[in-house]
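Enquirer: could you look at this predicted model? Sequence included:
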Amino acid sequence: MQLTQHTDYALRVLIHLGDNTDRRVTISEMSAYFDISRSHLMKVVNHLVREGFVIGTRGKGGGLRLGRDAAAITVGEVVRCMERNLDLVRCFSDPSVCVLASGCKLKLALKNALQAFLASLDAVTLAELLAPARGSSEGLYYAAAS
């Protein structure tokens, strides 16, 4: 399974905002930091705002900040929100396309795998992905990815 670029960017935005809770962050700043088109990033941010993950303030001194505490946001929740289609195979949404439908056990195996994947992501909060404070040993995922 491969997550869409939309989801990748959403996770980057949330991590960046979580690492910068002391200030508002602009879309232009993130666009330059991640080398992502501003217009594409706007679509991602608008989706995050609609879903309550991010709060945006317009005008001078405006910018973006997390809409909820980082410990209350799970990666699984973000993935489910951003991915339009989590069907691993076409027959998940249209059983009529499967010529093996009467005896196919693959669909159940794939559904179980998807549930396990999402459960694993549900166990990881945004707070766990953030850069640790200086002198802290926290941030287990951030350190592993560095």
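Expert: Nice, thanks for sending it over. Numbering: from 1, shown residues only.

Enquirer: could you use CA atoms for every contact and neighbour count after this?
Expert: Fine.

Enquirer: next up, the contacts around L126.
Expert: By CA atoms under 8 Å, 6 or more residues apart in numbering, L126 lies in contact with L14, I15, G18, A70, A71, A72, I73, T74, V75.

Enquirer: quick check: it vs D69, distance?
Expert: Distance of L126 to D69, computed by CA to CA, to the nearest Å: 9 Å.

Enquirer: longest helix of this protein, counting residues only.
Expert: helix 106-122 (DSSP state H).

Enquirer: could you list every helix and strand in contact with that one?
Expert: Counting contacts by 3 or more CA pairs under 8 Å, 6 or more residues apart in numbering; DSSP states H and E, helix 106-122 packs against helix 75-82.

Enquirer: okay, pairing it with this:
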Amino acid sequence: MLISRETDYALRILRALSDGEKRSIEEICSLEATPKQFAYRIIKKLEKSGWIVITRGAEGGCRLTADLHDVSLHDLIHGLGSSFCINACFQEGYECTRSPLCEDPCHIKEGLAKLQESMEKELKDLNLHCLIFGSPN
């Protein structure tokens, strides 16, 4: 799966907060059909990345602090601690079982590397506001 469930839920959380209002986790989960057990963990990661602020206490909640025009889908994926690899051979520490058997370069990996590069560019070019609202403004 290219977009993880965590990334999907993070997008929903950011959409719920996009109007700048402070919302409780319960309200966010209700608005966006997001399970609380995921929301708590994701909200902490969004705060750590500097995109939201969490206020604790009886009047607490979450508020968006980032401009979604300035945050790309690539930023979000990496801010959640994930990486975007279309194949295992691009993951750090991966040891290919084929490489000891061949002297030729792997044309499959070369082709997938071009695709990986192209997709990463698209992820970097797509800001979250456009993704969530479907408009460039």
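Expert: Here it is on my side, so go on. The model shown is predicted, which means the values in this text are computed figures rather than measured ones.

Enquirer: make JSON lines from the contacts of L126 of the first structure and add distance to L140 of the first structure, neighbour count and secondary structure to it.
Expert: Formatted as JSON lines, the contacts of L126 of the first structure follow (distance: CA to CA, whole Å; neighbours: other CA atoms under 10 Å; DSSP: H, G, I helix; E, B strand; the rest coil):
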{"residue": "L14", "distance to L140 of the first structure": "17", "neighbour count": "27", "secondary structure": "helix"}
{"residue": "I15", "distance to L140 of the first structure": "14", "neighbour count": "19", "secondary structure": "helix"}
{"residue": "G18", "distance to L140 of the first structure": "15", "neighbour count": "21", "secondary structure": "helix"}
{"residue": "A70", "distance to L140 of the first structure": "15", "neighbour count": "21", "secondary structure": "helix"}
{"residue": "A71", "distance to L140 of the first structure": "14", "neighbour count": "13", "secondary structure": "helix"}
{"residue": "A72", "distance to L140 of the first structure": "17", "neighbour count": "11", "secondary structure": "helix"}
{"residue": "I73", "distance to L140 of the first structure": "16", "neighbour count": "19", "secondary structure": "coil"}
{"residue": "T74", "distance to L140 of the first structure": "15", "neighbour count": "17", "secondary structure": "strand"}
{"residue": "V75", "distance to L140 of the first structure": "14", "neighbour count": "22", "secondary structure": "helix"}
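
Enquirer: show me where the first structure has strands.
Expert: Under the criterion DSSP state E, the first structure contains strands at 54-57, 63-66.

Enquirer: run the angle between the longest helix of the first structure and helix 75-82 for me.
Expert: Relative orientation of helix 106-122 of the first structure versus helix 75-82 (axes from the mean of the first three to the mean of the last three CA atoms, to 10 degrees): 120 degrees.

Enquirer: what's helix 106-122 of the first structure aligned against in the second structure?
Expert: Using TM-score structural alignment, helix 106-122 of the first structure lines up with residues 108-124 of the second structure.

Enquirer: how about residues contacting stretch 59-69 of the first structure?
Expert: Applying CA under 8 Å, 6+ apart, the external contacts of stretch 59-69 of the first structure come out as 14, 17-18, 21, 23-27, 49, 52-57.

Enquirer: most widely separated two among those?
Expert: Greatest spatial distance among the contacts of stretch 59-69 of the first structure (CA to CA): R23 and G52, at 18.2 Å.

Enquirer: distance of the residue lying closest to G67 of the first structure once chain neighbours are set aside relative to L108 of the first structure?
Expert: Nearest residue to G67 of the first structure, sequence neighbours excluded (CA to CA, 6 or more residues apart in numbering): V54, at 4.3 Å. V54 of the first structure sits 35 Å away from L108 of the first structure, taking CA to CA as the criterion.

Enquirer: which of those two has more neighbours?
Expert: Taking neighbours as other CA atoms under 10 Å, V54 of the first structure and L108 compare with V54 leading, 19 against 11.

Enquirer: among the contacts of stretch 59-69 of the first structure, who's most crowded?
Expert: L14 leads the contacts of stretch 59-69 of the first structure on contacts (other CA under 10 Å) with 27 neighbours.
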